[in-house]
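**Q** Here you go, sequence then predicted model.
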Amino acid sequence: MIAKQVNEIRNLSQSELDEKIIEIKKDIFELKFKQATRQPIKTHLFKTKKRLLSQLLTIEHNYKNTK
């Protein structure tokens, strides 16, 4: 399933990739904000969102180096 996600991410255009990165960063910020205000959160989302963000940033870096 994860390999399928990575292949889908690689097929995104540069603008779509940038939008996805911003979206994931906002999600992580919201999770941190909820944690700081002691609202109920699903803690496993931190790991999955950070991992997805690192994958997106790596693909973006590779995309920029190839051009």
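**A** Cool, got the structure.
**Q** from here on, contacts and neighbour counts on C-alpha atoms
**A** Noted.
**Q** ranges for the helices of this structure?
**A** Here the chain has its helices, by DSSP state H, at 2-10, 14-36, 44-66.
**Q** Quick one: those as TSV, columns for mean neighbour count too.
**A** Shown next, in TSV, are the helices of the chain (neighbours: other Cα atoms under 10 Å):
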stretch	mean neighbour count
helix 2-10	11
helix 14-36	14
helix 44-66	14
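**Q** next up, a second structure to put side by side with the first:
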Amino acid sequence: MYRVVLKEHLVQTLFRDEYDLLHEDYQLYLLPSILESKKLAKSGQAKQKYADLEYNVTKQVEKMIR
């Protein structure tokens, strides 16, 4: 078993193959959501205050995960 620590905020005990599945889920579900939020924030389709907040949160999440 391996202990994976993501920026001191998320601690999970994972088997080696479970880590691969977690990374795959990140690629399939979380990453597209982050990219979509960035696009909406940049295009101005969302209210500006909400868009700025959403953009900042997605940047922080992206940094924590990578």
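**A** Yep, it's here. The model shown is predicted, which means the values in this text are computed figures rather than measured ones.
**Q** middle-most residue in structure 1, spatially?
**A** Leu53 (2.9 Å; Cα atoms, centre = their mean).
**Q** what's the corresponding residue of structure 2 for that one in contact with, if anything?
**A** Taking TM-score structural alignment, Leu53 of structure 1 has Glu62 as its aligned residue in structure 2. Glu62 of structure 2 is in contact with Ile34, counting by Cα atoms under 8 Å, 6 or more residues apart in numbering.
**Q** hmm, try it at 10 Å
**A** By Cα atoms under 10 Å, 6 or more residues apart in numbering, the contact set of Glu62 of structure 2 is 30-31, 34-35, 56.
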